[in-house]
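**Q** What follows is a predicted structure for the sequence shown.
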Amino acid sequence: MTNRTFTALDRLMEQLDQALHTVFGPAPNPGRASPAAGKADAELSAAERELAGRLMRINHTGEICAQALYQGQAATARLPEVRGKMEQAAQEENDHLAWTEERIRELGGHTSYLNPLWYTGSFAIGALAGIIGDKWSLGFVAETERQVVRHLEGHLQRLPVEDNKSRAILEQMHDDEGRHATVAIESGGAELPEPIRQAMRCSSKIMTHTAYWI
C-alpha cells in the first residue's frame, strides 16, 4: 500500500467534516474523565440551575470557538511543528467540549443556537492568523487563552456555591487554558498589539452576552 498525498481539496473536505461534527454532531468522547464525575449533584433552586446552565452554555460556545480557531490555524500554519501544536490543542479542547455539553444537559439547558455562526467566524480568524505568520498565530492563541482564563475566573465567582460539579469542570478548564497560553508563548508566540487585544475582548463580550441568552 502506498501513502496517499492529500490535495488541497482533500484538506478542505476534512475541515468541512470536522466543522460539521463539532457544531452539529454529538459531543466527542473525551480523553479524560469529567472532573465532575463522582461528585454529588447539589440540590439547586430553579434559578440557580438556570444560571449555572447559562454559564456552562457560554463556556461550551467558547469551546466551539476554540475548536474552530485551532482548526483554522492548523489549516494555514506554515511550519509542521506549529501545525502539530494547533492540532494537539484542538484535541485537548475536545475534553472541555464534552464536559460542558454533558453538564448543560444535566442542568436541563441547551447549547447555543448560534454555534454555527461562532464556529464560522472563529475558523476564519484562526485561518487568517495562520496566514499572517506562525509567531502571530501562536501569539493569538496565547492571548485567547489568557482571556479565557480571566473569563473562567469570573464564572467561578458567579456559580452557585453548592454547584460542585460545574465548579470542578471550570477549575480544570482554567488550569488547561493557562497551560495552553504558556506553551504558545514558549513555542515562539509574539505578543499582540494592544488594539488587537482590545478587539478580541470586544468580540468575546458579544459572544458571551448572546450565548447567555440564545
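**A** All right, it came through fine.
**Q** switch to C-alpha atoms for all contacts and neighbour counts from now on
**A** Will do.
**Q** which one's the longest helix in the protein?
**A** For the chain, the longest helix by residue count, based on DSSP state H, is helix 46-76.
**Q** buried sites along it?
**A** Of all the residues in helix 46-76, those buried under the rule 16 or more other Cα atoms under 10 Å are 48-76.
**Q** What is the neighbour count of F140?
**A** 28 (other Cα atoms under 10 Å).
**Q** That one touches G130, doesn't it?
**A** No. Counting by Cα atoms under 8 Å, F140 does not reach G130; the two are 9.4 Å apart.
**Q** that older thread, helices or strands next to the longest helix of the chain in the packing?
**A** Contacts defined by 3 or more Cα pairs under 8 Å, 6 or more residues apart in numbering; DSSP states H and E place helix 46-76 against helix 8-24, helix 80-106, helix 115-132, helix 194-213.
**Q** now with 7 Å?
**A** Packing partners of helix 46-76 (3 or more Cα pairs under 7 Å, 6 or more residues apart in numbering; DSSP states H and E): helix 80-106, helix 115-132, helix 194-213.
**Q** and the angle for it with helix 115-132?
**A** 30 degrees (axes from the mean of the first three to the mean of the last three Cα atoms, to 10 degrees).
**Q** from the chain's centre, how far out does helix 46-76 sit?
**A** Mean C-alpha position of helix 46-76 versus that of the full chain (Cα atoms, centre = their mean, to the nearest Å) differs by 6 Å.
**Q** before we move on, the earlier item: make JSON lines out of the helices and strands packed on helix 46-76 and add mean neighbour count and distance to H180.
**A** Shown next, in JSON lines, are the helices and strands packed on helix 46-76 (neighbours: other Cα atoms under 10 Å; distance: least, Cα to Cα, whole Å):
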{"stretch": "helix 80-106", "mean neighbour count": "19", "distance to H180": "7"}
{"stretch": "helix 115-132", "mean neighbour count": "20", "distance to H180": "16"}
{"stretch": "helix 194-213", "mean neighbour count": "14", "distance to H180": "17"}
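**Q** mind putting the ones you listed in a markdown table, distance to L156 included?
**A** Putting the helices and strands packed on helix 46-76 into a markdown table (distance: least, Cα to Cα, whole Å) gives the following:
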| stretch | distance to L156 |
| --- | --- |
| helix 80-106 | 14 |
| helix 115-132 | 23 |
| helix 194-213 | 15 |
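**Q** Pasting the second one now:
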Amino acid sequence: MALRALTKVDNMLLSLDQALRAVVPHSNPSTRPLPVRDTSLPELTITESRHVAGLMRINHTGEVCAQGLYHGQAFTAKDEQVKAAMHHSALEEVDHLVWCETRLEELGSHPSVFTPLWYGLSFGLGAVAGAVSNEFSLGFVAETEAQVSEHLQDHIKQLPPQDLRTRDILAQMDVEELHHREMALDNGGHALPKPIKHGMRWMANRMKDVAYHL
C-alpha cells in the first residue's frame, strides 16, 4: 500500500512536534546510553556541583539551539537533499540533548528557563541561513559546530578532576560535533565572512552568560 504524500498541515504538525521535543525535558528517547566509563556518580562539593550544573545548562542550551538551527534550515532549504541532511543531523544530536538533561538531573539542577526563547531565536536564524543558499546554510552549520567544539573543550578544562562522568559526555559530544562540521564542509559548505562569524560568537557568549545562571 503506497504512503500518501504529506500535506502542509502534516508538515506543520511535524514541525510543532519537533519544536516541543526540543524544549520539553525528557520528551526524547535516547538511542544510546550515556558515553561514560564509570556508572557511579562523582563526589562533588556544593560549589563544584553548581559550577558543573551551570556548564551543563549551557551545553543543554547549545543543543536546544542546534535543534532550532537545523529545523529552521530544513524549513527553508532550497534542496531536498540539504533538507534531509538537516533533519538527519538534528536526529543525531537528540542524544546530546538527552545526555545533557540526564546529567543536569543527576546534579539536582534543571535546563535554562529560557529554553523556548533559545529555540525560537535559533529557528529564525536557521530559517534565514537556509533561505540564503545551500552553500551558506551548510557553512553556517560548519561554523556553528566549530564554535560549539570550542565551548565543549573549554568546559572540559573547567571540570573538577574527579568528574570523569561529565568529562566523558562532553568529550563524546565534541567528537560528534566536529564530525557534523566535516560533513557540512564535504557537502559544499562555504566559509562564512568574518563579520558573521564574530556576530555568531558574540551571540553565543551572551547566551552562555545567561544560561549558566538561568
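**A** Cool, got the structure. What you are looking at is a predicted structure, and each value in this text was computed from that prediction instead of being measured.
**Q** give the contact list for S137 of structure 2.
**A** Counting by Cα atoms under 7 Å, 6 or more residues apart in numbering, S137 of structure 2 makes contact with 73, 129-130.
**Q** most centrally placed residue in structure 1?
**A** Nearest residue to the geometric centre of structure 1 (Cα atoms, centre = their mean): E63, 2.3 Å.
**Q** For that one, list the residues it contacts.
**A** 93, 96-97.
**Q** what about 8 Å?
**A** Neighbour list for E63 of structure 1: 93-94, 96-97 [criterion: Cα atoms under 8 Å, 6 or more residues apart in numbering].
**Q** counterpart of it in structure 2?
**A** Taking TM-score structural alignment, the alignment pairs E63 of structure 1 with E63 from structure 2.
**Q** For the closest residue to A77 of structure 1 other than its chain neighbours, give its distance to R32 of structure 1.
**A** In space, and not counting its chain neighbours, A77 of structure 1 is closest to G130: 4.8 Å by Cα to Cα, 6 or more residues apart in numbering. Counting by Cα to Cα, to the nearest Å, the separation of G130 of structure 1 from R32 of structure 1 is 29 Å.
**Q** before we move on, what about A66 of structure 1?
**A** Taking Cα to Cα, one finds A66 of structure 1 at 18 Å from R32 of structure 1.
**Q** any idea how far E92 of structure 2 is from G188 of structure 2?
**A** Counting by Cα to Cα, the gap from E92 of structure 2 to G188 of structure 2 is 20 Å.
**Q** now swap in M173 of structure 2 and tell me
**A** Distance from M173 of structure 2 to G188 of structure 2, counting by Cα to Cα: 23 Å.
**Q** Give the residue from those two that has the larger number of neighbours.
**A** Taking neighbours as other Cα under 10 Å, M173 of structure 2 and G188 compare with M173 leading, 23 against 14.
**Q** any idea which helix or strand carries the more buried one?
**A** helix 164-186 (DSSP states H and E).
**Q** mean shift between that helix and structure 1?
**A** With mean Cα distance after the TM-score superposition for structure 1, helix 164-186 of structure 2 departs from structure 1 by a mean of 0.4 Å once superposed.
**Q** and P160 of structure 1, how many neighbours?
**A** Counted with other Cα under 10 Å, P160 of structure 1 comes out at 19.
**Q** mind checking the SS state of it?
**A** coil (DSSP: H, G, I helix; E, B strand; the rest coil).
**Q** Okay, the residue lying closest to it once chain neighbours are set aside and V161 of structure 1: tell me how far apart.
**A** Nearest residue to P160 of structure 1, sequence neighbours excluded (Cα to Cα, 6+ apart): E48, at 6.2 Å. Distance of E48 of structure 1 to V161 of structure 1, given as Cα to Cα: 10 Å.
**Q** Wait, V113 of structure 2 touches Y212, no?
**A** No. Counting by Cα under 8 Å, V113 of structure 2 does not reach Y212; the two are 10.8 Å apart.
**Q** which residues touch A66 of structure 1?
**A** By Cα under 8 Å, 6+ apart, the residues touching A66 of structure 1 are 90, 93, 122.
**Q** ok now do the first one, which residues does it touch?
**A** For A90 of structure 1, the contacting residues are 66-67, 70-71, by Cα under 8 Å, 6+ apart.
**Q** Narrow those residues to the ones also in contact in structure 2, please.
**A** When you map the contacts of A90 of structure 1 onto structure 2 and apply both residues aligned by TM-score structural alignment, their matches' Cα atoms under 8 Å, the shared contacts are 66-67, 70-71.
**Q** I169 of structure 1: which of these is nearest?
**A** Closest approach between these and I169 of structure 1, by Cα to Cα: A66, at 16.5 Å.
**Q** Look up how far I125 of structure 1 lies from that closest one.
**A** Per Cα to Cα, A66 of structure 1 is found 11 Å from I125 of structure 1.
**Q** Count the neighbours of A42 of structure 1 for me.
**A** Neighbours of A42 of structure 1 using other Cα under 10 Å come to 13.
**Q** That one reaches N164, doesn't it?
**A** Yes. Assessed by Cα under 8 Å, A42 of structure 1 is found in contact with N164 at 7.3 Å.
**Q** Understood, closing this out.
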